[in-house]
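Enquirer: Structure here, sequence nowhere to be found:
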């Protein structure tokens, strides 16, 4: 495997986590417009992306394969927790 193949694999591994974080942050800002008026979209995205990436790596380590439905379910729960923490929880102040 060459450098660009490895880079392509890494990009495709990270894309679901980053895509879900971007979509979830945008939907959260749209659905809770008043409540999240003081929270930047980028802050929501960062919190969700970090949690998603942790869940994605954990799923890979535990199950030994990428792309399992349990990993994506864990990623959904982690994304929700990250958005709640940054948008409504203790991370809102920081």
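Expert: Looks like it arrived, so ask away. Note that the coordinates shown come from a computational prediction; the quantities given were computed from them, not determined experimentally.
Enquirer: C-alpha only now, for contacts and for neighbours.
Expert: Will do.
Enquirer: show me where this protein has helices.
Expert: Ranges of helices within the chain are 3-31, 41-63, 69-87, based on DSSP state H.
Enquirer: Take those and lay them out in CSV including mean neighbour count.
Expert: Shown next, in CSV, are those (neighbours: other CA atoms under 10 Å):
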stretch, mean neighbour count
helix 3-31, 15
helix 41-63, 19
helix 69-87, 19
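Enquirer: now residue 69: how far from residue 49?
Expert: Relative to residue 49, residue 69 is positioned 18 Å away (CA to CA, to the nearest Å).
Enquirer: for residue 34, that is, sorry about that
Expert: Applying CA to CA, the value for residue 34 to residue 49 is 23 Å.
Enquirer: same check, this time on residue 43
Expert: Taking CA to CA as the measure, residue 43 falls 10 Å from residue 49.
Enquirer: And here is the other one:
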């Protein structure tokens, strides 16, 4: 496997977590305009990305393969709970 293929696989592995990390804090800022957040937008995105990648890695280790629906369900659930905690 060449370096380009390896980087492509790694990017595609973290793409769901990256998408949620960018999308979720931005939408929450639009929906709750009056509520002050504890962390800045970039910090929220960073926290969401780290949590998301850890969930994807845990799903890969526990289930033995990438792309399981249970892993994606846990990714969405933990991202939502994490965002809720950061908005409190």
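Expert: Received, thanks. What you are looking at is a predicted structure, and each value in this text was computed from that prediction instead of being measured.
Enquirer: can you tell me which residue in structure 1 aligns to residue 40 of structure 2?
Expert: Residue correspondence to structure 1 (TM-score structural alignment): residue 40 of structure 2 is matched to residue 40.
Enquirer: and its match, how far is that from residue 47 of structure 1?
Expert: For residue 40 of structure 1, the distance to residue 47 of structure 1 - CA to CA - is 11 Å.
Enquirer: quick one: contacts for residue 66 of structure 2?
Expert: By CA atoms under 8 Å, 6 or more residues apart in numbering, the residues touching residue 66 of structure 2 are 13, 56, 59-60.
Enquirer: quick one: residue 22 of structure 1 and residue 50 touch, right?
Expert: No: contact between residue 22 of structure 1 and residue 50 fails when scored by CA atoms under 8 Å: they sit 11.6 Å apart.
Enquirer: right, and residue 83 of structure 1 touches residue 44 too?
Expert: Yes: Residue 83 of structure 1 is within contact range of residue 44, at 5.8 Å (criterion: CA under 8 Å).
Enquirer: Need the residues touching each of these two.
Expert: Common neighbours of residue 83 of structure 1 and residue 44 (CA under 8 Å, 6+ apart) are residue 25.
Enquirer: how close does residue 40 of structure 1 get to residue 14 of structure 1?
Expert: With CA to CA as the criterion, residue 40 of structure 1 and residue 14 of structure 1 are 23 Å apart.
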